[in-house]
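Colleague: this is a predicted model, with the sequence first.
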Amino acid sequence: MFKSTLIALTIVLALPYACAPAYRFDAPRAFTGSHFYNPYASSSHTWHRANLHAHGRSWLGLTSASQTDAEVADAYRRRGYAVAAISDYQKIATEAGTDALPAYEHGFNAGKHHQLALGATRVSWFDFPVWQGVDQKQYVIDQVRKSAALVAIAHPSSMSGYSYSEDDFRRLTGYQLIEVINGRFTAENLWDAALSAGHPVWAIGNDDTHDISDPNRFAIAWNTIDAPSKAPADIVAALQAGRSYATLRIGDTDGTEDVTISSVDMHDDELTVTTAGPEARFSFVGQNGEVKKVVRDTKRASYAFIDGDSYIRTVVETPARTLYLNPVVRYDGATLPWPSATIDRWLTSFQRGGILAVCALLTLSLVRRTPMWQRRGRQARKLPRVAAFVIPIAAATTGRADAQDAPKPLPTALREGVAYQSSFDAALVAALPAADSVFSFLETAQAETISTRISGGGLGFGAAPR
């Protein structure tokens, strides 16, 4: 019984991996161009403090959170936050007072590869439960963004067990934000890996609180967003354009703002950052995370781009705060580049075929673990029923190969989501005749196997069970 259960569980866990295509990722390529994209150029000079990652009690208390969604949102508002998004696991908060920005945290896998879906309209329930390589991570991003305005990679380095690597960020695409600050954990090296490979992704910083009474997880990290209003559409547009910066509170300092950004300007090839508050240390960071220049004890600092600079981002530090500004990047003056991930159809077919073959063998093994001469009629019917669960799902997904494109605004993403659902349903229907042929073959093979085992004393995959 234990072995049969283990085999059945293995089949169920393997099925999602038959869905993932194999991708061809663009080679890493630094930003190029004679123009500079400054995300702060079209500033409204109206700044909103926001936390985009917090958890309340949900799923009948099964998740580790101490307060309700409404209590969490209210605590942030009382602390002076304009936007307090509740990002429960696989659930968009609907309680009164939690509508600042519809969001949820996606992911239910052993490696804790999670994403924040911001401006979400529905929850994506697809995930790979055990292991995830870069192809699986990319496929999940593709699924999540179909019903979300923005996708952020959550806590990429908050503990050593979270296996996002720098190479992942040189290749992954289709997301817009990376959680550079999660509580007191930072991931500058991963952000620089993405930027150095030509991915225009922006930094966010969040508490990721599960208990607002924990001083190490409440009002520790936040985003300051430049938007004309705190309406969800304006907040999403500002985040997508990079008009925000992330702040980390240092030590036990109080909740006052301390140092803030006044302006970020580009004049010809010179970047100038001006702050309000106490004097600070300015670090200008470029390709591969190299610190290009440091200016101390000032409220205004500048850096002149040289030919080898593909991007420059600024870090502003005081004893009480560290501010991470989004980078100024080179581009062609028209649109920012979006590296792509396209489907390798041949490798995808080979990969899916191998997984299906393993599932079929495991299914046969599962069916053959009972005395067929005692349950011949019942077991002969069992295999097609099991196969009917496995094959249509995988067969329907083998035809899906959407080329990766640049992230879309929410209305376009929603239209694509509807189209995707319809195409999936159509593929499923189209796959059924082929699946029926496979079922007939398997049923015939099963009947022949039963006959052989009865007449031959247990020949086949193994000895007859006793």
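Modeller: The structure has been received and is ready for your questions.

Colleague: rest of the way, CA atoms for contacts and neighbours
Modeller: OK.

Colleague: which residue ranges form the helices in the chain?
Modeller: 2-19, 69-78, 134-144, 166-171, 188-196, 232-241, 345-367, 376-398, 410-456 (DSSP state H).

Colleague: nearest to Asp269, out of the ones you listed?
Modeller: helix 188-196 (19.0 Å; C-alpha to C-alpha).

Colleague: picking that back up, and Arg321, which of the helices of the chain is closest to it?
Modeller: Evaluated with C-alpha to C-alpha, those place helix 188-196 nearest to Arg321, the distance being 15.8 Å.

Colleague: check it against this one:
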Amino acid sequence: MKYGVHCVSNYQNIDTTGSFEKNYISAYEHGFNINKTHQLVLGSKKVQWLDYLFPQTIHNKQDVLNHLKEAQSVTILNHPELRKGYVDSDFQSLSGYDCMEVLNPSVISTSQWDADLSAGKKTFVVGNDDLHNVIKKDRLGKMCTFVNVRENSKDLVLQALKSGNSYGVVIGDNQNVDSIPYLKSLTISTDIITIELSQPAREIVITGQNGKVIQSFNNLQKVNFVLNKNYHYARATCTYDNGTKLYLNPVFYTEDPDLTLSKVPENILETMLFRALGVIILFTWLFLVGKVVQWNNTNRHSRQWVYFKL
């Protein structure tokens, strides 16, 4: 597939294969709860085991993100559309993450991404194959992330992801990997945004606040559009005839680039309550399982005694 960087993100485990290489980036997928509220952590030195098994409150989700955050790492919200692990309302308050896995072979999570961007967050797109079966290969080479770096090194790649110097790609079924269309340039002059692609796209759609379509273009390689303050942000989706799509990172309209967003406070009492309930449910389940096993053993012995008595 000719990847410049590829990471193997096992569940709750960091694969150290190739760790001696300059462009090696540690990766693991965090989360073992029933709603698949998962996160991908890049550049971490250790695995974080804290999680909440049952459907998570906004405070639970924030607590997990707080524990995942490290100075040099990148935290990505994984497949939020899958089982609604993250819902649109979460993004009004959540913080402590850098990117969102918008592109996944199972789900495309543009609704959550737009909800997040509309809440004023600077969150950037990531695409990956989320491949669980390397033998079938039906999901191999379907999604990827293009990163603009001057040198293929861990620090530069992580910084590019954090700053949005990248974009996501859905690779069409008949797309030759040697000729994937790419972004040649994106420039900003006051409020005029100019996008130039390597090949004309069948359609270029500009999306803004609350996922509203601002403008669309057909069969063009270079487009200009105006971003005004009513839209707050704009992002482009470029579609090709063979199914290949480029999801460009957003451009933001802001008068205060250092705006500090509100964070979710940790609700200590609620956290203690849910942990206590979880422990009670776990021990109740173990108790019931023990009773069932005991009953089965007793019943089996009773049947054997009757059989031999006869």
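Modeller: Okay, I see it. All values derive from a computational prediction rather than experimental measurement.

Colleague: need the helices of structure 1 in TSV (columns: mean neighbour count and distance to Ser213 of structure 1).
Modeller: Shown next, in TSV, are the helices of structure 1 (neighbours: other C-alpha atoms under 10 Å; distance: least, C-alpha to C-alpha, whole Å):
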stretch	mean neighbour count	distance to Ser213 of structure 1
helix 2-19	16	38
helix 69-78	19	10
helix 134-144	22	31
helix 166-171	20	34
helix 188-196	23	28
helix 232-241	19	27
helix 345-367	17	47
helix 376-398	18	45
helix 410-456	16	34
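
Colleague: nearest to Thr209 of structure 1 among those helices would be which one?
Modeller: In terms of C-alpha to C-alpha, the element of these nearest to Thr209 of structure 1 is helix 69-78, at 9.0 Å.

Colleague: how about Lys61 of structure 2, what's its partner in structure 1?
Modeller: Aligning on TM-score structural alignment places Lys61 of structure 2 opposite Lys137 in structure 1.

Colleague: with distance to Glu279 of structure 1 added, can I get the helices of structure 1 in a markdown table?
Modeller: A markdown table is the format used below for these (distance: least, C-alpha to C-alpha, whole Å):
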| stretch | distance to Glu279 of structure 1 |
| --- | --- |
| helix 2-19 | 53 |
| helix 69-78 | 28 |
| helix 134-144 | 40 |
| helix 166-171 | 33 |
| helix 188-196 | 23 |
| helix 232-241 | 27 |
| helix 345-367 | 55 |
| helix 376-398 | 57 |
| helix 410-456 | 40 |
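
Colleague: looking at the ones you listed, which is nearest to Val123 of structure 1?
Modeller: Once those are compared by C-alpha to C-alpha, helix 134-144 is nearest, at 7.8 Å.

Colleague: would you mind measuring from the residue lying closest to Ser9 of structure 2 once chain neighbours are set aside to Val292 of structure 2?
Modeller: Distances taken as C-alpha to C-alpha, 6 or more residues apart in numbering place Tyr28 nearest to Ser9 of structure 2, at 4.1 Å, with adjacent residues excluded. Look at Tyr28 of structure 2 and Val292 of structure 2: by C-alpha to C-alpha, to the nearest Å, they are 38 Å apart.

Colleague: looking at the two, which is more packed in?
Modeller: The neighbour comparison of Tyr28 of structure 2 against Val292 (other C-alpha atoms under 10 Å) goes to Tyr28, with 23 against 12.
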